[in-house]
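*Asks:* This is a predicted model, with the sequence first.
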Amino acid sequence: MSSHVAGRPRSWWSIAPFGAAVAAAALIGGLGVAGTSAEYRSLNQPAWAPPPWLFGPVWTVLYAMIALAGWLVWRRSGWTPALTAYAVQLVLNALWTPIFFGFGRYGLALVDIVVLWLAIGVTVLLFRPVSRLAAGLLLPYWAWVSFATALNAAIWLAN
């Protein structure tokens, strides 16, 4: 079996840039996270809002799935519009936490997360013909962002 697929290495090491890109998005978002647990608890929020401790484990799993999905598509097709959509949604993801917590701009954060939700949808649609598995890996992320969008809207309205 060849060690390359369409000129791209099949090695698991080739996932590293995708892990790095997702880690960068998480870190950029995380720059504004210090003290957010207390800030989150201080907000008027709906009864269905999750506890602050839940976000870290959920995002850790989701970020791993996001990295794997991008890598699977890249291995099959190289850099295409599908991966451009993937990059756009990562940037929007990275921007949300600083907007929401760093600047306290809940309405602007809602705009960002709605556009993020749309970008994830476009990414899923573009990934599906290339890799159904990759598209499927993004579905829990899309579901969580759907929930987070509702939570963002509820917090914006209540605060």
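*Replies:* Cool, got the structure.

*Asks:* Only C-alpha atoms from now on, for both contacts and neighbour counts.
*Replies:* Noted.

*Asks:* Strands of the protein, start to end?
*Replies:* Here the chain has its strands, by DSSP state E, at 4-5, 8-9.

*Asks:* Can you check which of those gets nearest to Arg76?
*Replies:* strand 4-5 (7.2 Å; Cα to Cα).

*Asks:* hang on, the earlier thing: mean neighbour count, the strands of the chain: which tops it?
*Replies:* Stretch with highest mean neighbour count among the strands of the chain: strand 8-9 (a mean of 14; mean count of other Cα atoms under 10 Å).

*Asks:* And the residue nearest the centre of this protein?
*Replies:* Asn93 (5.0 Å; Cα atoms, centre = their mean).

*Asks:* residues in contact with that residue?
*Replies:* By Cα atoms under 8 Å, 6 or more residues apart in numbering, Asn93 lies in contact with Ala25, Gly29, Ile113, Leu116.

*Asks:* next one: Trp96
*Replies:* By Cα under 8 Å, 6+ apart, Trp96 lies in contact with Gly29, Ala109, Asp112, Ile113.

*Asks:* how about stretch 42-53: buried residues?
*Replies:* Buried residues in stretch 42-53, counted by 16 or more other Cα atoms under 10 Å: Gln45, Ala49.

*Asks:* ditto for stretch 124-131
*Replies:* Val124, Leu126, Phe127, Val130, Ser131.

*Asks:* can you give me the offset of it from its chain's centre?
*Replies:* Computed by Cα atoms, centre = their mean, to the nearest Å, the separation of stretch 124-131 from the middle of its chain amounts to 16 Å.

*Asks:* Next one for the comparison:
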Amino acid sequence: MTTYIPSITLPGVLFEHPAAAILLPVCAGTAIGFSTRPKETQDTYLALRQPPFRPPPRVFGPAWTVLYGCMGYSAYRAYMTGLHNIDGRIHALAMHGATLYTIQLGLNLIWMPLFFRFKRPIEATVDIVALTGIVGYLTYIWGQVDEVAGWALVPYLGWLSFATYLSAGTGYLNNWNFEGKERPQSEKPTDTKYVDEKP
């Protein structure tokens, strides 16, 4: 079992207020998305060989906004339920979950720069495998504290499982090397075909 580590855990105030809990991951995720230059990210995404069932780029923004919101709501529910619970075990689980939540948020936020900006598919895939495992454990931990908090993480866990498949599949299909994998500037900006799709 993990332990509560205050030095690496987000401050309690970010869990105690629903708006702060929900807006933190939404704003942090949005900031990371824009800092990795969305146009270049899309160009790289479209140029890479992709495994079956990959979604179009326009799906990711709305999907992640919803998932970040659910994640933040789960954090608020579990933390507040544990904070006000007289059962020491429930309180400890909520606090342990706060540390896990902070770690998973950090792992989540570094995936996009690893994959797209630094073009490190191996490291990005290791990151997302670790992230998925931690979120699975967090879902279990916070599900014992508050059932709603546990269920609120299920869509996120499902998406991460799918994203792990995409990350590993894309890495494998591109020989774990993304260097030079951008669409040529001469292509039309409205072209949304993947490199392995026929016109």
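*Replies:* Nice, I can see it. None of the values given here were measured: they were computed from a predicted structure.

*Asks:* could I get the strands of structure 1 as TSV with distance to Pro98 of structure 1?
*Replies:* Output for these, formatted as TSV (distance: least, Cα to Cα, whole Å):
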stretch	distance to Pro98 of structure 1
strand 4-5	39
strand 8-9	35
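
*Asks:* which stretch among those comes nearest Tyr141 of structure 1?
*Replies:* Closest to Tyr141 of structure 1 of the strands of structure 1, according to Cα to Cα: strand 8-9, at 26.7 Å.

*Asks:* Asn93 of structure 1 versus the counterpart of Met95 of structure 2 in structure 1, what's the distance?
*Replies:* Residue pairing (TM-score structural alignment): Met95 of structure 2 is matched to Thr80 of structure 1. Thr80 of structure 1 sits 20 Å away from Asn93 of structure 1, going by Cα to Cα, to the nearest Å.

*Asks:* what do you get for Val58 of structure 1?
*Replies:* Distance from Val58 of structure 1 to Asn93 of structure 1, by Cα to Cα: 14 Å.

*Asks:* Leu125 of structure 1 now?
*Replies:* From Leu125 of structure 1 across to Asn93 of structure 1, the span is 18 Å (Cα to Cα).

*Asks:* Mind filtering the contacts of Trp96 of structure 1 down to those shared with structure 2?
*Replies:* Contacts from the contacts of Trp96 of structure 1 that recur in structure 2, judged by both residues aligned by TM-score structural alignment, their matches' Cα atoms under 8 Å, are Ala109, Asp112, Ile113.

*Asks:* May I see the buried residues of stretch 124-131 of structure 1 organised as a markdown table, with distance to Leu138 of structure 1 added?
*Replies:* Shown next, in a markdown table, are the buried residues of stretch 124-131 of structure 1 (distance: Cα to Cα, whole Å):
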| residue | distance to Leu138 of structure 1 |
| --- | --- |
| Val124 | 7 |
| Leu126 | 12 |
| Phe127 | 9 |
| Val130 | 13 |
| Ser131 | 11 |
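
*Asks:* so which of the residues you listed would you say is closest to Ser14 of structure 1?
*Replies:* Among the buried residues of stretch 124-131 of structure 1, and counting by Cα to Cα, the member closest to Ser14 of structure 1 is Ser131, at 17.0 Å.

*Asks:* What residue in structure 2 is paired with that closest one?
*Replies:* Using TM-score structural alignment, the equivalent of Ser131 of structure 1 in structure 2 is Asp146.

*Asks:* so who does that match touch?
*Replies:* Each residue near Asp146 of structure 2 by Cα under 8 Å, 6+ apart is listed here: Arg77, Ala78, Thr81.

*Asks:* surely the last one meets Val145?
*Replies:* Same thing as Thr81 of structure 2. Yes. The pair Thr81 of structure 2 / Val145 is scored as a contact, 6.8 Å apart, by Cα atoms under 8 Å.

*Asks:* Tell me the counterpart of Val115 of structure 1 in structure 2.
*Replies:* Using TM-score structural alignment, Val115 of structure 1 pairs with Ala130 in structure 2.

*Asks:* same question but for Pro52 of structure 1, I mixed them up
*Replies:* Match for Pro52 of structure 1 (TM-score structural alignment): Pro57.

*Asks:* For that match, give me its contacts.
*Replies:* So Pro57 of structure 2 contacts Gln42, Tyr45 (Cα under 8 Å, 6+ apart).

*Asks:* ok, which stretches of structure 2 are helices?
*Replies:* Applying DSSP state H to structure 2 gives helices spanning 13-16, 18-35, 38-47, 60-83, 88-112, 121-145, 147-152, 154-173.

*Asks:* Touching the first one from outside, list them.
*Replies:* Where contact means Cα under 8 Å, 6+ apart, the residues beyond helix 13-16 of structure 2 that reach it are Ala20, Ala21, Leu24, Ala75, Tyr76, Tyr79, Met80.
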